[in-house]
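Asker: Sequence first, then the predicted structure, then my questions.
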Amino acid sequence: MTSLDPAIAARLKRTPDDSGRGLVAAVAQQHDTGEVLMLGWMDDEALHRTLTTGRATYWSRSRQEYWVKGDTSGHVQHVKEVRLDCDGDTVLVSVDQVGAACHTGDRTCFDAGLLRG
């Protein structure tokens, strides 16, 4: 059972994953520049941990476990604020990113290339 505030939990619209967890998309953004860093997934417990510890915590869909950004790499995300979007299905996590946000070593996960239509 999660300790997420019931008032917050009631506002979330979750997408089920293979484990049966309800997930919301979590967009991490550099707090002072607005740079979009990465997209992760959170369930109620990951969001609770993020809000209470000040460290961005995500649910890994591939590993089926929680991970705190930076625990392995040292590239920590210090949380400044968390906002819920108008639909309740995405959170914006405003962070102070230490080092690279992407697992490839890039500052942002959105450096892979511009798509043209």
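Answerer: All right, it came through fine. Since the structure is predicted, the reported quantities are computational estimates derived from the model, not experimental observations.
Asker: use CA for all of it now, contacts and neighbours both
Answerer: OK.
Asker: quick one: contacts for the residue nearest the centre of the chain?
Answerer: Ranked by distance to the mean C-alpha position of the chain (C-alpha atoms, centre = their mean), the top residue is Ala26 at 3.7 Å. With contact set as C-alpha atoms under 8 Å, 6 or more residues apart in numbering, Ala26 has these partners: Leu39, Gly40, Trp41, Met42, Thr90, Val91, Leu92, Val93.
Asker: let's bring in a second one:
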Amino acid sequence: MQWKPITEPTLTNLVDQVSFNEQGLISAIAQDEAGEVLMLAWMNREALSETLSTGRVCYYSRSRGKLWRKGESSGQEQHLLAASLDCDTDCLLLTVQQKGVACHTGRRSCFYQALTPAGLTNLTSPNIDPTNLYGTTSSS
């Protein structure tokens, strides 16, 4: 499966149908081809348009206040395979081809902590040392 870029005027028409929140954002869940949920991030109109038109996944970083092209600093890119909008048009599901790991902790998925009667339990160990991704463990 390979993403076929969406062009105008269809691109604008599709993005106009999205229900962005009060901050102009929509949540975007990224899953791999096997359906494993990798992460949740946010997109604004510009990030969604770029993603749909290029096939390279772009999010909006709330902490940095700017576009965040997944993998731009770590090399752990996401390439779009499919995109779906939920019934309320306020959440995206992206099927992506993940290059490397998705999580800034060096794990394949951001969802590695189980809530158990004993507290949080790590389900996986990092695949890559976060310092090798960003030079620090606090980057995202």
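Answerer: Looks like it arrived, so ask away. The structure presented is a predicted model; accordingly, all values stated were derived computationally and were not measured.
Asker: what separates stretch 98-111 of the second structure from the chain centre, distance-wise?
Answerer: 10 Å (C-alpha atoms, centre = their mean, to the nearest Å).
Asker: Quick check: buried residues in that stretch?
Answerer: 98, 100-111 (16 or more other C-alpha atoms under 10 Å).
Asker: Okay, and which of those residues map to strands?
Answerer: Per DSSP state E, strands hold the following members of those: Gln98.
Asker: now the buried residues of stretch 98-111 of the second structure as TSV including distance to Arg64 of the second structure?
Answerer: Shown next, in TSV, are these (distance: C-alpha to C-alpha, whole Å):
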residue	distance to Arg64 of the second structure
Gln98	23
Gly100	23
Val101	21
Ala102	18
Cys103	17
His104	15
Thr105	18
Gly106	20
Arg107	22
Arg108	23
Ser109	22
Cys110	19
Phe111	22
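Asker: And the buried residues of stretch 98-111 of the second structure, which is closest to Gly65 of the second structure?
Answerer: Taking C-alpha to C-alpha as the measure, Gly65 of the second structure lies nearest His104 of these, at 18.0 Å.
Asker: so the closest one sits right up against Pro130, yeah?
Answerer: Yes - shown here, His104 of the second structure and Pro130 form a contact pair, counting by C-alpha atoms under 8 Å, at 6.5 Å.
Asker: re the thing from before, taking the buried residues of stretch 98-111 of the second structure one by one, which sit in helices?
Answerer: Among these, no member is found in helices (DSSP state H).
Asker: Glu50 of the second structure belongs to a helix?
Answerer: Yes - assessed by DSSP: H, G, I helix; E, B strand; the rest coil, Glu50 of the second structure belongs to a helix.
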